[in-house]
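K.L.:
the following block contains a protein sequence and its predicted model.
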Amino acid sequence: MRIRWFKDALLYLIELRKYIGNDNAHAAQDVAISILSNVEQLAEHPAMGRTGRVEGTRELVISGLPYIIPYRVKNNTIEILRVLHAARKWPTKF
C-alpha cells in the first residue's frame, strides 16, 4: 500500500522535530525516525493500529513515545491524518 501524509500531519512532525531539537538534536532525530519507521510498517500491515476514536479511522500508537498517529485506509492508500500528542484533547473529526 501507498502512504500519503496529509499536510497538517507532516507540518506537525517537522515542528515537533524542531521543538525537540532546540534542546537535543539527537533526541529529535530519534523521535522523527521512530514515528516514520512505525508509519512505514503500515504499508505492509494496514490494520496494525487500533480502531480509531473518530469513525472510519485507526490509531497507530508509537511505542515508547507519547504520540498517536490517526490514519485511515482508502482504496490502496494509507492516509496519515495527524501526529498527535497522547495528552492532547482528541479531535471529533479529521
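P.N.:
Arrived safely. Numbers count the residues shown, from 1 in each chain.

K.L.:
alpha carbons only for contacts and neighbour counts from here, please
P.N.:
Noted.

K.L.:
what's the helix or strand for the residue of the chain most remote from its centre?
P.N.:
Centroid-distance maximum for the chain: Asp23 at 22.0 Å, with CA atoms, centre = their mean. Assessed by DSSP states H and E, Asp23 sits outside every helix and strand.

K.L.:
here comes the other one, which I'd like you to weigh against the first:
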Amino acid sequence: MKIRWLRSGLVSLRSAHAYVQAESPRQARELVVRLERAIQRLEEFPNSGRNGTVPGTTELVIPNLPYLVVYRVMEEEVQILRFFHIRRYK
C-alpha cells in the first residue's frame, strides 16, 4: 500500500519538528526517524492503528513517544492527515 502525506500532515510534522528542534536538534532528528519507521509499517499493516475520534480516520500512536498520527485508508493508499503531540490532541 502506498503512503501519501497530505498537506495538513506535512504542515503538522514540520511544526512539531521545529518545536523540538528549538530545544534539541538531535531529538528532532530522532523524532522524524522514528515517525518514518512507524509510518512505513502502515504500508504492510494499514489497519494496525485504533479507530480515530473522527469517523473514517485511524490513529497510530508512535511507540515510546507522546505522538500520534491521524490517517485514513483509501483504496490503495494510506493518507497521512495530521501529526499530533498527545497533550495537544483533543
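P.N.:
Good, I have the coordinates. Predicted model only: the values in this text are computed from it and were never measured.

K.L.:
after superposition, what is the TM-score?
P.N.:
With the length set by TM-score structural alignment, normalised by the length of structure 2, the two chains reach a TM-score of 0.92; 90 aligned residues with a CA RMSD of 1.1 Å.

K.L.:
what lines up with the residue farthest from the centre of structure 1 in structure 2?
P.N.:
Residue pairing (TM-score structural alignment): Asp23 of structure 1 is matched to Glu23 of structure 2.

K.L.:
mind checking how far its match is from Phe83 of structure 2?
P.N.:
19 Å (CA to CA, to the nearest Å).

K.L.:
same question, Val69 of structure 2
P.N.:
Distance from Val69 of structure 2 to Phe83 of structure 2, by CA to CA: 5 Å.

K.L.:
quick revisit: can you tell me how far the residue farthest from the centre of structure 1 is from Leu36 of structure 1?
P.N.:
21 Å.

K.L.:
what of Lys89 of structure 1?
P.N.:
Distance of Lys89 of structure 1 to Leu36 of structure 1, given as CA to CA: 23 Å.

K.L.:
who's more crowded, the two?
P.N.:
Per other CA atoms under 10 Å, whichever of Lys89 of structure 1 and Leu36 has more neighbours is Leu36, with 13 against 8.

K.L.:
packing partners for the helix or strand harbouring the more buried one?
P.N.:
Secondary structure assignment for Leu36 of structure 1, by DSSP H and E: helix 25-41. If contacts are counted by 3 or more CA pairs under 8 Å, 6 or more residues apart in numbering; DSSP states H and E, helix 25-41 of structure 1 sits against helix 7-21.
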